[in-house]
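Enquirer: following is a predicted model, sequence given first.
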Amino acid sequence: MTCLIKIRSLRENMSANEKKLADFVLENTGLIRDYSSQQLASAVGISQSSVVKFSQKLGYRGYPDLKMAIYESLSHEVTSTTNTAAGGASLRQKNAEELLFGLKQEAIETTVALNSKEKFDQAAGALRRAERVQVFGAGLSGLAARSLAYHLMLTGKAVVNEAEVLVQLAQADGLGKGGVFVVISETGEDSDAVALTQRAKSAGATVIAICRCGTSPVSLLSDIVLEALVDRGQTNLSSLLLAAAQQHLVDILVSRFN
């Protein structure tokens, strides 16, 4: 059952305030991406805590998870609808795309605010001074890793970005004190990412980690940690939003490096 269907089906058994929220969401689905929990509460005329409780009653950890679920629900309706009216389908598609854009923007803005200017300066400075750079990305984070490696190569840096983990392990052993190892991981707990970080650290290299906010094996081993903050939800959009946030951190590093 999608989020919007769930709201429609549960509406009759909701309290007065919950019905106000449900009606506002159902009638203004495409606008939800622009509303914080406080703004939504003000628009409906209820308290912010009521918005949080409403989200939890629907089975979500909080309001950010509800927003992501609404996007998924919109996407489902666009792809599964039997309504062939081109205008209606086009509008729903536009709403879904706008909500996704809003969620990405929110993830990026939160992530940037989480990391200090000093952190970015330290990471960019380490890359600038490095005699050699090795970059590894696990899973979806591999896209950001390849982007960083490519841009560093364009500056003339000696960069290693192998897909094969065994090759990466051998390369990490030779990094030395003049080298920098950049590890980009969604969780900071991926076994390959941890093993490579340990090897690079043992070789004397400076380690820069770009991973999800919070303590992890990779972050504990690293000298400089840039964190991406995306709510762990029940939706598969979480990984997509984290990848977008990590890519933005890479873009900032590249801009500061140049």
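Expert: That came in fine, so what should we check first? Model, not experiment: these values are computed from the prediction.
Enquirer: use CA for all of it now, contacts and neighbours both
Expert: Noted.
Enquirer: so where do the helices sit in the stretch 1-150 of the chain?
Expert: For the stretch 1-150 of the chain, applying DSSP state H, counting those that start in this stretch gives helices covering 3-10, 16-27, 37-44, 48-57, 63-80, 86-114, 117-129, 141-154.
Enquirer: relative to helix 48-57, how tilted is the fifth one?
Expert: Put plainly, it is helix 63-80. Going by axes from the mean of the first three to the mean of the last three C-alpha atoms, to 10 degrees, helix 63-80 is angled at 50 degrees with respect to helix 48-57.
Enquirer: who are the packing partners of helix 63-80?
Expert: For helix 63-80, the contact count by 3 or more C-alpha pairs under 8 Å, 6 or more residues apart in numbering; DSSP states H and E identifies helix 3-10, helix 48-57, helix 86-114 as packing neighbours.
Enquirer: between these, which one is nearest to Val180?
Expert: Set against Val180 and scored by C-alpha to C-alpha, the helices and strands packed on helix 63-80 come closest in helix 86-114, at 22.4 Å.
Enquirer: give the buried residues for the closest one.
Expert: By neighbour count with 16 or more other C-alpha atoms under 10 Å, helix 86-114 contains the buried residues 89, 92-100, 102-108, 111-112.
Enquirer: same check, this time on stretch 230-242
Expert: Counting neighbours by 16+ other C-alpha under 10 Å, one finds that the buried residues in stretch 230-242 are Val230, Asp231, Gly233, Leu237, Ser238, Ser239, Leu241, Leu242.
Enquirer: closest to Gln171 among these?
Expert: Compare each of the buried residues of stretch 230-242 with Gln171 using C-alpha to C-alpha and the shortest gap goes to Leu242, at 27.6 Å.
Enquirer: contact partners for the closest one?
Expert: Applying C-alpha atoms under 8 Å, 6 or more residues apart in numbering, we find Leu242 in contact with Ala107, Glu186, Arg212, Ala228, Leu229, Val230.
Enquirer: let's see 7 Å
Expert: Ala228, Val230 (C-alpha atoms under 7 Å, 6 or more residues apart in numbering).
Enquirer: and the comparison structure, right after this:
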Amino acid sequence: MSPLLKIRAERDQMSAIERRIADFLLENAHLLRDYSSQQLANALGISQSSVVKFSQKLGYKGYPDLKYSIGQAVARGDGGEEAGTGETRRDDPHAALAESLWHLKAQAEAETRLINPPERIDAIAHAIQQAGKVFIIGLGEDGIPARAFATRLSMLGVLTVHYVDAILMQAGVSTAAPGDVLMVFSEHGRQPSLCQISHLFRERVGKVVSVTRHTPNPLRAHANDALLVSAHDERRHIEPLLYQSALQHLLDLIFILLCDASEDRRMQLDVNFERMQDLLDS
């Protein structure tokens, strides 16, 4: 696993000093061979022990091992460095932009996959598969992926209760029963109303799944399980695109697991697709 990829994925969970070290390593990976741990510490105005502890926290014996691993990743092109994907049309003015965006989305997806272990994904998919009802809510822009996922679950024959209003959802969860699942979509996980709904749902012995960024947030504290998204870019118009792309890939993975887990679900999906097509053709 690329150390640079791991650093990106874990950056949001780091302390302020650790983030400074992480940002320096990510921005200067190709120059790192010229830096000893003391030189790196001097460049950042921190102690040498902070550099050593940072390396050990990532699972390395010390800074030399981390530096060597990063050097190997850079040599392989396995660290998020900009790279082309093959020949492109010279007369295409958008080729470089498209390749760069594709690369950033692929990187965000890889980081997101890294912080969501397979056993967690399997547990969430299993909970949805076994649930009597799946409640889904997302406010504002978070409502877009929430609604899309609710629609997909409904197509599979999963009894889905979808709301875009926190007040209505608070009333709706009063019907929750043991084994039901509540999925709460909130990029930053800070809406008090969603935290309150999640708390109420857990009191009724339901399972809460939060869907947020990979950051400490109140909503995660109220969840039984968390789907986490890692997507970073300094440009404010790019970062939301990476978040949406990585989140969609994560939800697609769960949808496929649900399809693969039950032939009856797949048959129900086919039936619903046919009915929709009949309506469109009529």
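Expert: Here it is on my side, so go on. Here the structure is a predicted model, which is why all the values come from computation and not from measurement.
Enquirer: quick one on the thing from earlier: for Gly176 of structure 1, find the nearest of the helices of the stretch 1-150 of structure 1.
Expert: Evaluated over the helices of the stretch 1-150 of structure 1, closeness to Gly176 of structure 1 peaks at helix 117-129, with 13.3 Å, by C-alpha to C-alpha.
Enquirer: neighbouring contacts of that closest one?
Expert: Under the criterion C-alpha under 7 Å, 6+ apart, residues Val180, Ile208, Ile224, Leu253, Arg256, Phe257 lie in contact with helix 117-129 of structure 1.
Enquirer: looking at those residues, which is nearest Ala158 of structure 1?
Expert: Ala158 of structure 1 lies nearest to Val180 out of those, by C-alpha to C-alpha, at 10.7 Å.
Enquirer: what about that closest one, which helix or strand?
Expert: Under DSSP states H and E, the secondary-structure element containing Val180 of structure 1 is strand 179-185.
Enquirer: longest strand in structure 2, please.
Expert: strand 207-213 (DSSP state E).
Enquirer: mean per-residue distance, the next helix or strand after it to structure 1?
Expert: Tracing the chain C-terminally past strand 207-213 of structure 2 and defining elements by DSSP H and E, one meets helix 218-221 next. Between helix 218-221 of structure 2 and the corresponding residues of structure 1, superposition yields a mean separation of 0.8 Å, by mean C-alpha distance after the TM-score superposition for structure 1.
Enquirer: in structure 2, which residue is most central in space?
Expert: The residue lying closest to the centre of structure 2 (C-alpha atoms, centre = their mean) is Val229, at 1.8 Å.
Enquirer: any idea how far Gln107 of structure 2 is from that residue?
Expert: Here the criterion is C-alpha to C-alpha, to the nearest Å. By it, Val229 of structure 2 lies 12 Å from Gln107 of structure 2.
Enquirer: in structure 1, what residue corresponds to Leu269 of structure 2?
Expert: In structure 1, no residue is equivalent to Leu269 of structure 2 according to TM-score structural alignment.
Enquirer: looking at the helices and strands packed on helix 63-80 of structure 1, which is closest to Arg199 of structure 1?
Expert: Once C-alpha to C-alpha is applied to the helices and strands packed on helix 63-80 of structure 1, the stretch that comes out nearest is helix 86-114, at 28.0 Å.
Enquirer: does anything pack onto the closest one? Which helices or strands?
Expert: Contact analysis of helix 86-114 of structure 1 by 3 or more C-alpha pairs under 7 Å, 6 or more residues apart in numbering; DSSP states H and E lists helix 63-80, helix 237-257 as its packing neighbours.
Enquirer: angle of the first one against helix 16-27?
Expert: Translated: helix 63-80 of structure 1. Counting by the same axes, to 10 degrees, helix 63-80 of structure 1 points 40 degrees away from the direction of helix 16-27.
Enquirer: of all the buried residues of stretch 230-242 of structure 1, which comes closest to Tyr71 of structure 1?
Expert: Sorting the buried residues of stretch 230-242 of structure 1 by how near they are to Tyr71 of structure 1, with C-alpha to C-alpha, puts Leu237 at the top with 8.9 Å.
Enquirer: ok so, going back, dump the helices and strands packed on helix 63-80 of structure 1 to TSV, plus distance to Ala22 of structure 1.
Expert: Putting those into TSV (distance: least, C-alpha to C-alpha, whole Å) gives the following:
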stretch	distance to Ala22 of structure 1
helix 3-10	6
helix 48-57	9
helix 86-114	17
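Enquirer: residues contacting Leu247 of structure 2?
Expert: Leu247 of structure 2 makes contact with Val229 under the criterion C-alpha under 7 Å, 6+ apart.
Enquirer: cool, and Val173 of structure 2?
Expert: Contacts of Val173 of structure 2 (C-alpha under 7 Å, 6+ apart): Phe201.
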